[in-house]
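J.: need coordinates for the below:
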Amino acid sequence: MQNQDYPALFQAADTGSKRTQWYHHLTVKGYLGCLIIGACFSFYGINNSTLAIVAAVVFFIALALSILITTKNFENSWYNCRALAESIKTSTWKYMMRAEPYEDCDDVQIVKSEFRNLLKGLLKENRELSSDFAGEVSDKEQVTEFMNTVRNMDLNDRKDFYLTHRIDEQRTWYTKKSKENSDKKALWFGLLILFNFLALILVILRIKLPHLPYFPVEILVVISGACLTWMQVKKFQELSSAYSLTAHEIGTVRGEIENVDTEEEFSDFVNDSENAFSREHTQWLAKRIH
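T.: Next comes the predicted model:
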């Protein structure tokens, strides 16, 4: 499914999540970059007015970014927008698959009304995120034509659609993200070890060759600290483990669709699958907050 096939509120929350995530990472990278540049100034010294002005600008930017990171709290907005988007996505799939609480009934308008009421409740609970939402989708449909088209499919077609476009796509996504985070963790850990090792070598050389003027140990230490901070910000190891576990859980759930023959059984299957997806996001949000 494409983003435009989901409710407008999902599109807004998803865009808000991506935007605030980008802001958070940009401000953190900018702050760490200023610290590294500042360490270079501290090491080489400030010998003229031009360098003094540049150094002052760098430290002012670092100060401004630290205040911005604390006051704007892009990280918290990112987490909450992501959680809202995933809640809406889960309910959307339940609606399309006619799963509880959106089972088939004589008047589909009743089901649509229940779904819209859910969105109203979620919007009311997350009003503080309104400034992060994408205004350009506010005039779009909450129950899209594509959602109703899928909902009108017969049981077998819905089973195939759910298996292909939800179960398998999510399993592939989690598997891919698990490997990506594992690779990035190895890369940044390697850089951390490298810069610490170089700092150690320079300290030893300073003992052996005290007459040499330049030993940029401080710069390497700051770079090492920046690597460690970035690893903590991105949480590569935690995400890799969580994504891998969810991918295996989805694989376990996937096989159960072979035993689904009725609408009631399919409803239970969809709810079990969506609970698996929701569990990963709930745990992710809880870890981020605490």
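
J.: can we go C-alpha only for contacts and neighbour counts from here?
T.: Fine.

J.: could you look up the SS state of the spatially most distant residue from the centre of the chain?
T.: Relative to the C-alpha centroid of the chain, counting by C-alpha atoms, centre = their mean, residue 211 is the outermost residue, at 49.9 Å. In three-state terms, and counting by DSSP: H, G, I helix; E, B strand; the rest coil, residue 211 is coil.

J.: for it, give its distance to residue 205.
T.: 10 Å (C-alpha to C-alpha, to the nearest Å).

J.: what does residue 150 give?
T.: 69 Å.

J.: between those two, who's got more neighbours?
T.: residue 150 (18 against 13; other C-alpha atoms under 10 Å).

J.: so residue 195 makes contact with residue 222?
T.: No: judged on C-alpha atoms under 8 Å, residue 195 makes no contact with residue 222 at a distance of 9.3 Å.

J.: element containing residue 174?
T.: helix 169-208 (DSSP states H and E).

J.: packing partners for that helix?
T.: helix 217-234, helix 236-254 (3 or more C-alpha pairs under 8 Å, 6 or more residues apart in numbering; DSSP states H and E).

J.: how about it: buried residues?
T.: 170-171, 174-179, 181-182, 184-185, 188, 191-192, 195-196, 199, 202-203, 206 (16 or more other C-alpha atoms under 10 Å).

J.: another for comparison:
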Amino acid sequence: AALPWHAEDGPAARVLYGAAVLAYLGVLFTTFLASQRKAKSHWQLNRSAAEFIKSNCWRYAVHGAPFDSASEHPEALFANRLEDGLQELRKVGWADPREELPDSGGLITDSMRALRNKAYTVRKETYVRDRLIEQRRWYRRRQQASRRGALMWSGAIVALTLPALALSVLQTFGVGRSFGLTGALSAAAAACLAWNEMRRHHPLISAHSLVEQDLESMQAAMETTLTERHWPAAVFETERIVSPEHTDWLVRHRV
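T.: Sure, this is the predicted structure:
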């Protein structure tokens, strides 16, 4: 007779073994595709480029540093800073889409110039409404999504671990046979744990919460005590807070 902690070589065991083989093959195939496409790396580079351009466009349009009112040639400075930043991204593998597209006439649009020529109060109101508040909402949504993800995967880990623990206890006392179910449940729980750690839900919750709090404080200052003299520096600081690099730094240091 088979020992209690050994799986019998029956149909149920073969089904479990077959499912495990397919799962391992799926992991290997997915890893191979990811290594070939480098999708995540490309997405991060494109996002960094998009956020860098958007940030500089907002700074230029509302007189944020270094494109404040004291700048003698803001358009030339804008073009130089933009090219310098994008050149750094090209060095690490970013593919500049402008090389394959027809000339669109430059990145400074008529609406950007129109906003730049508005009065300080109009520029401030527009920036707070369309940039700062929108970013606060985005980070709040991301925080909520990370909370849902952490809760879902933590629940899955518990739901898979408890039956495996119960089966292990029963096997310890020689009660019943698991047909390999204990190992399958443990492997599934470990996979969920690894995925949860890779997604870094908990560090993201902390990072997005901190950014949202900083933006809330900045919004309060802009709407109350901030003067036009300190406006360029405040815009610069706001753009630094919402930059992907700042969020990544917070994630790495909020374990």
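
J.: so what does residue 112 of the second structure match up with in the first structure?
T.: Using TM-score structural alignment as the criterion, residue 112 of the second structure maps onto residue 147 of the first structure.

J.: actually residue 142 of the second structure, not the one I wrote
T.: Counting by TM-score structural alignment, the partner of residue 142 of the second structure is residue 177.

J.: surely that match is in contact with residue 242?
T.: No: the criterion here is C-alpha under 8 Å, and residue 177 of the first structure misses it with residue 242 at 9.9 Å.

J.: which residue lines up with residue 131 of the second structure in the first structure?
T.: Checking TM-score structural alignment: residue 131 of the second structure goes with residue 166.

J.: and its match, how far is that from residue 94 of the first structure?
T.: 11 Å.

J.: again, but for residue 45 of the first structure
T.: 63 Å.

J.: tell me the contacts of residue 270 of the first structure?
T.: Residues counted as contacts of residue 270 of the first structure (C-alpha atoms under 8 Å, 6 or more residues apart in numbering) are 94, 97, 99.

J.: what of residue 219 of the second structure?
T.: Contacts of residue 219 of the second structure by C-alpha under 8 Å, 6+ apart are 128, 132-133.

J.: name the nearest of the residues you listed relative to residue 47 of the second structure.
T.: If you rank the contacts of residue 219 of the second structure by distance to residue 47 of the second structure using C-alpha to C-alpha, residue 132 comes first, at 18.5 Å.

J.: how about that closest one, what does it touch?
T.: Residue 132 of the second structure makes contacts with 215, 219, 238, as judged by C-alpha under 8 Å, 6+ apart.

J.: put together a markdown table for those, with distance to residue 77 of the second structure on each row.
T.: Converted to a markdown table, the contacts of residue 132 of the second structure look like this (distance: C-alpha to C-alpha, whole Å):
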| residue | distance to residue 77 of the second structure |
| --- | --- |
| 215 | 27 |
| 219 | 27 |
| 238 | 20 |
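
J.: hmm, back to that, the match of residue 112 of the second structure - nearest residue in space that isn't next to it in sequence?
T.: Closest residue in space to residue 147 of the first structure, ignoring its immediate chain neighbours: residue 96 at 5.7 Å, by C-alpha to C-alpha, 6 or more residues apart in numbering.

J.: how near is the one you found to residue 114 of the first structure?
T.: Distance from residue 96 of the first structure to residue 114 of the first structure, by C-alpha to C-alpha: 13 Å.

J.: go on, residue 178 of the first structure?
T.: 36 Å.

J.: same check, this time on residue 194 of the first structure
T.: Relative to residue 114 of the first structure, and taking C-alpha to C-alpha, residue 194 of the first structure is found at 57 Å.

J.: returning to what we had before: would a markdown table of the contacts of residue 219 of the second structure with distance to residue 180 of the second structure be doable?
T.: What follows is the contacts of residue 219 of the second structure, written out as a markdown table (distance: C-alpha to C-alpha, whole Å):
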| residue | distance to residue 180 of the second structure |
| --- | --- |
| 128 | 59 |
| 132 | 54 |
| 133 | 53 |
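
J.: need the helices for the stretch 1-150 of the first structure, in chain order.
T.: Ranges of helices within the stretch 1-150 of the first structure are 8-44, 49-72, 74-96, 108-125, 145-151, based on DSSP state H, counting those that start in this stretch.

J.: would you turn these into a markdown table with distance to residue 138 of the first structure?
T.: Output for those, formatted as a markdown table (distance: least, C-alpha to C-alpha, whole Å):
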| stretch | distance to residue 138 of the first structure |
| --- | --- |
| helix 8-44 | 6 |
| helix 49-72 | 24 |
| helix 74-96 | 15 |
| helix 108-125 | 12 |
| helix 145-151 | 16 |
